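Asker: Pasting the sequence and the predicted coordinates here, then a few questions.
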Amino acid sequence: MTRTTPALATLLAATTLLSAPAALAEITLGAVIPLSGSNATPGEDQRRGIEIAVKEINAAGGVLGEPLKVIVEDSAGKPQTAIDAARKLVTVDEVPLVIGSYSSGITLPMGEYLVQEGIPHLNPASTSGLVRNIGDSSFSMVGLDNVSTEFAAKEVIANGWKNVAVLAVNNAFGQGVAQEFQKHLEAMGGGVKTSVLFTGGQPSYRRELQQLEATDPDAYVFTAYGTDAALIMQESFELGLQEDAPWYSILITMMNKDTAPEFKQGLSGMDVGYLGAGGEGYAATYEADYGETFLSAYGGYAHDAVLFAAKAIEKAGSTDKQALLTAIRALGDEGFTGATGEIKLDANGQRMSQPYLKFKVEGNDLVQMD
């Protein structure tokens, strides 16, 4: 009799299959993204991007003449859960490549596990500079924080906010954003009055907000995930901080959908570009399939990770891991154009050119600014 352990049963229950109808043979990839927890909204956006990519690839004949399937696992926004999910994909499903995850604090340990196992890893959303050090078989489809924070610092200075207070989540991502932003802002003649790192998942952030308020900044600059950001914005409104000074969000689409309109009026910010040249077809398909616009900026990067993986497998002529790694590096050198624009990789496997957009909140919506 076959026995299923509780841990494996939990993993299997959290699994979503995105595939064509059953066939005699399939090319199977894995993905680990947050389908529950504070980042479930951008995680669902990523899942949709993956689903659209699979449909596009299979409609065009599949990969190496076979249908493509992507097994999607839930990280639940927890490092160990993500590692366990990746381990299942590698040992049980025997996938040749894994896409994931969201949040650098999740992606770093998961990516390191995959590198140890010799499995190619494509990062579709995590932007900490530490991602660069995951290992030789890890590659990023999105630009890292050294570029995004420079863009944000330029915007802050352009708005006339020379001395700001910074709030960021206390993990690899938030620490990197706070450090890189301060470095760029100071180089441009500005300054950070205080930089407060918070622990996610708290019932209240009033203590951290009062620390920021005490410095009397020109503006509040912050980055936070989903439901944590929603609570931060609610409490900053209730404490009157939104009347004291403007609020600016780095990677604003991470939090906009989860925050009630009354708590974010006047908010502005930046994020990675949703689409590159030629991405209109992806946007049209997304709206037709799901009846709404993007939930975040990150679905397109997950979409492009699947397309990039499929192209690399075609280039390799098989799913052999070493052949696939060689093909990924070659494709990164040549360049690949997806919904988010051209993806070229540097010597460390990181995306070289990253588009960014400026936004302001109007009602419940983000409006792109010139």
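Answerer: Now that the structure is in, tell me what you want to look at.

Asker: going forward, measure contacts and count neighbours with C-alpha atoms only.
Answerer: Noted.

Asker: quick one: the helices in the chain?
Answerer: Assigned by DSSP state H, the helices in the chain fall at 6-13, 40-59, 79-91, 104-116, 145-158, 172-187, 206-213, 226-238, 241-244, 280-290, 299-316, 321-334.

Asker: Any idea how far the fifth one is from the middle of the chain?
Answerer: When you say that, I think you mean helix 145-158. The offset between the C-alpha centroid of helix 145-158 and the centroid of the whole chain comes to 18 Å, using Cα atoms, centre = their mean, to the nearest Å.

Asker: packing partners for that helix?
Answerer: Judged by 3 or more Cα pairs under 8 Å, 6 or more residues apart in numbering; DSSP states H and E, helix 145-158 is in contact with helix 172-187, strand 268-272.

Asker: Other residues contacting it?
Answerer: Helix 145-158 is contacted from outside by 127-129, 162, 176-177, 180-181, 184-185, 188, 190, 250, 269-272, 354, 356, using Cα atoms under 8 Å, 6 or more residues apart in numbering.

Asker: which of the residues in that helix are buried?
Answerer: Along helix 145-158, these residues count as buried under the neighbour rule (16 or more other Cα atoms under 10 Å): 145, 146, 147, 148, 149, 150, 151, 152, 153, 155, 156, 157.

Asker: now the fourth one
Answerer: For helix 104-116, a neighbour-count test (16+ other Cα under 10 Å) marks 104, 105, 106, 107, 108, 109, 110, 111, 112, 113, 114, 115 as buried.

Asker: so what does that helix touch, helix or strand wise?
Answerer: Under the contact criterion of 3+ Cα pairs under 8 Å, 6+ apart, the helices and strands touching helix 104-116 comprise helix 79-91, strand 121-123, helix 172-187.

Asker: Check it against this one:
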Amino acid sequence: MRTRFFQALAAAAFGVALAAPAQAESLKIGALMPMTGDLQAYGEADVTGVQFAVKQINAAGGVNGEEVEIVIADTQTKPQAGVDAAQKLINVDGVHAIVGALSSGVTIPVAKTVTSREGVPQISNASTSPTITKLQDNDFLFRSVPSDAYQGVELAKLVQEKGFSNVSILYVNNDYGQGLADAFAEAFEGEVSASIAFEQGQASYRGELQQAAGGGAEALVLIGYPESGSVILRQSLEGGYLDKFIFTDGMKAPEIIERVGAQFLNGAFGTVPQAKDTEGLRVFREAYTAEYGDLPPKPYYDTAYDAAMVIALAAQKAGSSDPEAIRDNLRDVANAPGETILPGEWQKAVKLLADGQDINYEGASGSVDFDKNGDVPGTIGHWEIQDGKIVDVRVLN
């Protein structure tokens, strides 16, 4: 596992330490987020979700009597940059747990080469690739969002419901894009005339679009992120390739409307992991809007909030900020049985844990019941662009 400067220092001064009263190390959470790059449209909102959880916790007394600290690191939506940022969070900043990353293409290498080896729990609030379910991560990788094994099926049903029988897929060339494209294609009862991977950050996607437009496709299923996705949409329209668009969660951002134009995107639709209208969601919505105003028209700020909350609850139950102790208590605080804890009910949770009672956190994004693989159940929502705005239509499953 990892070594820390302060651990070595404590060992060297062991005799002095014995004379000092014991004090729990304050919990430090890393927010591993895309503040730049292809997913930067989501970074700020997701950081705010973590910050809101920590603000509520600290206002109610903190974890084990100490204030929680957040350290933010930028993945740049790139695997190597994400790995480097995670290593710094753990070995320089000394975080005890990490929320993030967003992109599955970043989360997976971070888990394989950093958090699983260093023994630090990592909860991704947005990585939906089915690959994560069976990843060899020493049980240090969790996620607060459901797998795309569900989203692909629900998207296929929705596309069929909308009357499309022949579509082409363009997907970002990483685990997220490949996994969701495969799940959709397997479930779709119509024809997928082409399924083409693309690389992030290209100046031109005209070659990929020319392939996608062949075979009689009626619409383009675009599985990507706002930066590269906006370029693809503009070039598809300018080149006369395809003008009907179907999206997934990675494209649910108002920035694409600003860059491409509402007149070209009105009627486009997609899917996204979305909570049912539960009591937890209602409590969170009321508190969030009181603090920040309107809810962001983007996903994953709620799952970021939930990830931070369960990390803090696990540390509270463990009576320690030790990373392995946090990992070992995540399922105990997030899964049934136990007294239900809703967003913001920190003092209630602390009292129940102090009394030796079991708790079951039901979050802003719904149930956070971690299974043996660190996955959670979830529901998928249908969203559309109407009159130049993103509108949540309904929960599908």
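Answerer: Sure thing, it's come through. Computed from a predicted structure; not experimentally measured.

Asker: that older thread, can you say which of the helices and strands packed on helix 145-158 of structure 1 is packed in most?
Answerer: Comparing those by mean neighbour count (mean count of other Cα atoms under 10 Å), strand 268-272 comes out on top with a mean of 23.

Asker: what distance separates that strand from the centre of its chain?
Answerer: Taking Cα atoms, centre = their mean, one finds the center of strand 268-272 of structure 1 at 14 Å from the center of the full chain.

Asker: Likewise for stretch 284-292 of structure 1?
Answerer: 20 Å.

Asker: that older thread, between the buried residues of helix 145-158 of structure 1, which is nearest residue 367 of structure 1?
Answerer: Ranking those by separation from residue 367 of structure 1, with Cα to Cα as the measure, puts residue 155 on top at 15.9 Å.

Asker: Quick one: map that closest one onto structure 2.
Answerer: Per TM-score structural alignment, the equivalent position to residue 155 of structure 1 in structure 2 is residue 158.

Asker: Check which residues of stretch 211-229 of structure 2 are buried.
Answerer: By neighbour count, with 16+ other Cα under 10 Å as the criterion, the buried positions of stretch 211-229 of structure 2 are 211-213, 217-229.

Asker: Need the contact partners of that stretch.
Answerer: Residues from elsewhere that reach stretch 211-229 of structure 2 (Cα under 8 Å, 6+ apart): 37-39, 41, 164-172, 177, 180-181, 192-196, 200-202, 241-248, 250-253, 255-256.

Asker: Tell me which of the residues you listed fall in strands.
Answerer: Judged by DSSP state E, the contacts of stretch 211-229 of structure 2 include 166-172, 192-196, 245-247 as members of strands.

Asker: Of all pairs in those residues, which one is the farthest apart?
Answerer: Greatest spacing in those, by Cα to Cα: 166 and 172 (20.2 Å).

Asker: Identify the residue nearest residue 68 of structure 1 in space, chain neighbours excluded?
Answerer: The spatial neighbour of residue 68 of structure 1 that comes closest, neighbours along the chain excluded (Cα to Cα, 6 or more residues apart in numbering), is residue 27 at 4.8 Å.

Asker: That neighbour: neighbour count?
Answerer: Close neighbours of residue 27 of structure 1, defined as other Cα atoms under 10 Å, add up to 20.

Asker: Trace it over to structure 2, please.
Answerer: Aligned against structure 2 - with TM-score structural alignment as the criterion - residue 27 of structure 1 pairs with residue 27.

Asker: I'd assumed residue 69 was in contact with its match.
Answerer: Yes - look at residue 27 of structure 2 against residue 69 with Cα atoms under 8 Å: they come within range, at 6.4 Å.

Asker: Just give me the residue closest to the centre of structure 2.
Answerer: residue 126 (1.7 Å; Cα atoms, centre = their mean).

Asker: Any idea how many residues pack against the residue nearest to it when sequence neighbours are not counted?
Answerer: Distances taken as Cα to Cα, 6+ apart put residue 102 closest to residue 126 of structure 2, at 4.7 Å, once the chain neighbours are dropped. For residue 102 of structure 2, the number of neighbouring residues by other Cα under 10 Å comes to 26.

Asker: one step back: can you tell me how far the residue nearest to residue 68 of structure 1 is from residue 309 of structure 1?
Answerer: Taking Cα to Cα, to the nearest Å as the measure, residue 27 of structure 1 and residue 309 of structure 1 are separated by 11 Å.

Asker: and the gap between the spatially closest residue to residue 202 of structure 2 that is not a sequence neighbour and residue 260 of structure 2?
Answerer: Beyond its immediate neighbours in the sequence, the residue positioned closest to residue 202 of structure 2 (Cα to Cα, 6+ apart) is residue 228, lying 7.3 Å away. In this view, residue 228 of structure 2 and residue 260 of structure 2 are 12 Å apart by Cα to Cα.

Asker: Also residue 125 of structure 2?
Answerer: The spacing between residue 125 of structure 2 and residue 260 of structure 2, counted by Cα to Cα, is 28 Å.
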